[in-house]
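Enquirer: sequence first, predicted model second:
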Amino acid sequence: MVAIRLRRGGAKKKPFYRIVALDSRKKRDGAVLEVLGYYDPKTDPATIKIDMDKYNSWIEKGAKVSETVKNLIKKVG
């Protein structure tokens, strides 16, 4: 099963997240199938960039979306 969720990067106390599609059995920072965008909570306001074409194609294929990514999609519009 494919999941769309956040993958953490960045340094200690300076998080940076990539929005990724990956096998739901993998670790949070494991190998990804495709990078869909990124989320930087440290900027003011927070920076959210998502490739909606890629996102929608994974949704059509049956990928499950995490609650956090759903909330970020709502913020983007």
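Expert: All right, it came through fine. Numbering: from 1, shown residues only.

Enquirer: contacts, neighbours, all on C-alpha from now
Expert: Fine.

Enquirer: from what I can see residue 5 touches residue 20, true?
Expert: Yes. Under the contact definition of Cα atoms under 8 Å, residue 5 touches residue 20, with a separation of 5.7 Å.

Enquirer: this is the comparison structure:
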Amino acid sequence: MAVKIRLRRIGYKKHPYYRVIVADSRSPRDGSCIDEIGTYDPNKQPSEINIDAEAAKKWLGNGAQPTETVSKLFKVAGIEK
């Protein structure tokens, strides 16, 4: 099973709000997830990023692959492998 760390879109039309989740790569974007490790709100100035660093490092250590966007969010939050 390939595990990805990616974004799940919530919120309403033209006002996105995202949850940073750990999910099977085959599941749909808004489908089931294994774990929720944070949130991302691009509507605020500056963007608000809340990520549980310990949970993110645990999943990265277990072999989960972040998407490009989540990798950028990790860099801003100061989380590295």
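Expert: It's in. As the structure is a computational prediction, the values presented were derived from the model and not from experiment.

Enquirer: superposed, what's their TM-score?
Expert: Once the chains are laid over each other, their TM-score by TM-score structural alignment, normalised by the length of the first structure reads 0.97; 77 aligned residues with a Cα RMSD of 0.6 Å.

Enquirer: break down the second structure into its strands, ranges please.
Expert: 3-12, 15-24, 35-41, 48-51, 65-66 (DSSP state E).

Enquirer: how about the equivalent of residue 15 of the second structure over in the first structure, nearest residue that isn't a chain neighbour?
Expert: Pairing criterion TM-score structural alignment: the partner of residue 15 of the second structure within the first structure is identified as residue 14. Spatial nearest neighbour of residue 14 of the first structure, excluding adjacent residues (Cα to Cα, 6 or more residues apart in numbering): residue 42 at 7.1 Å.

Enquirer: do you know how far that neighbour is from residue 53 of the first structure?
Expert: Taken as Cα to Cα, to the nearest Å, the spacing of residue 42 of the first structure relative to residue 53 of the first structure amounts to 26 Å.
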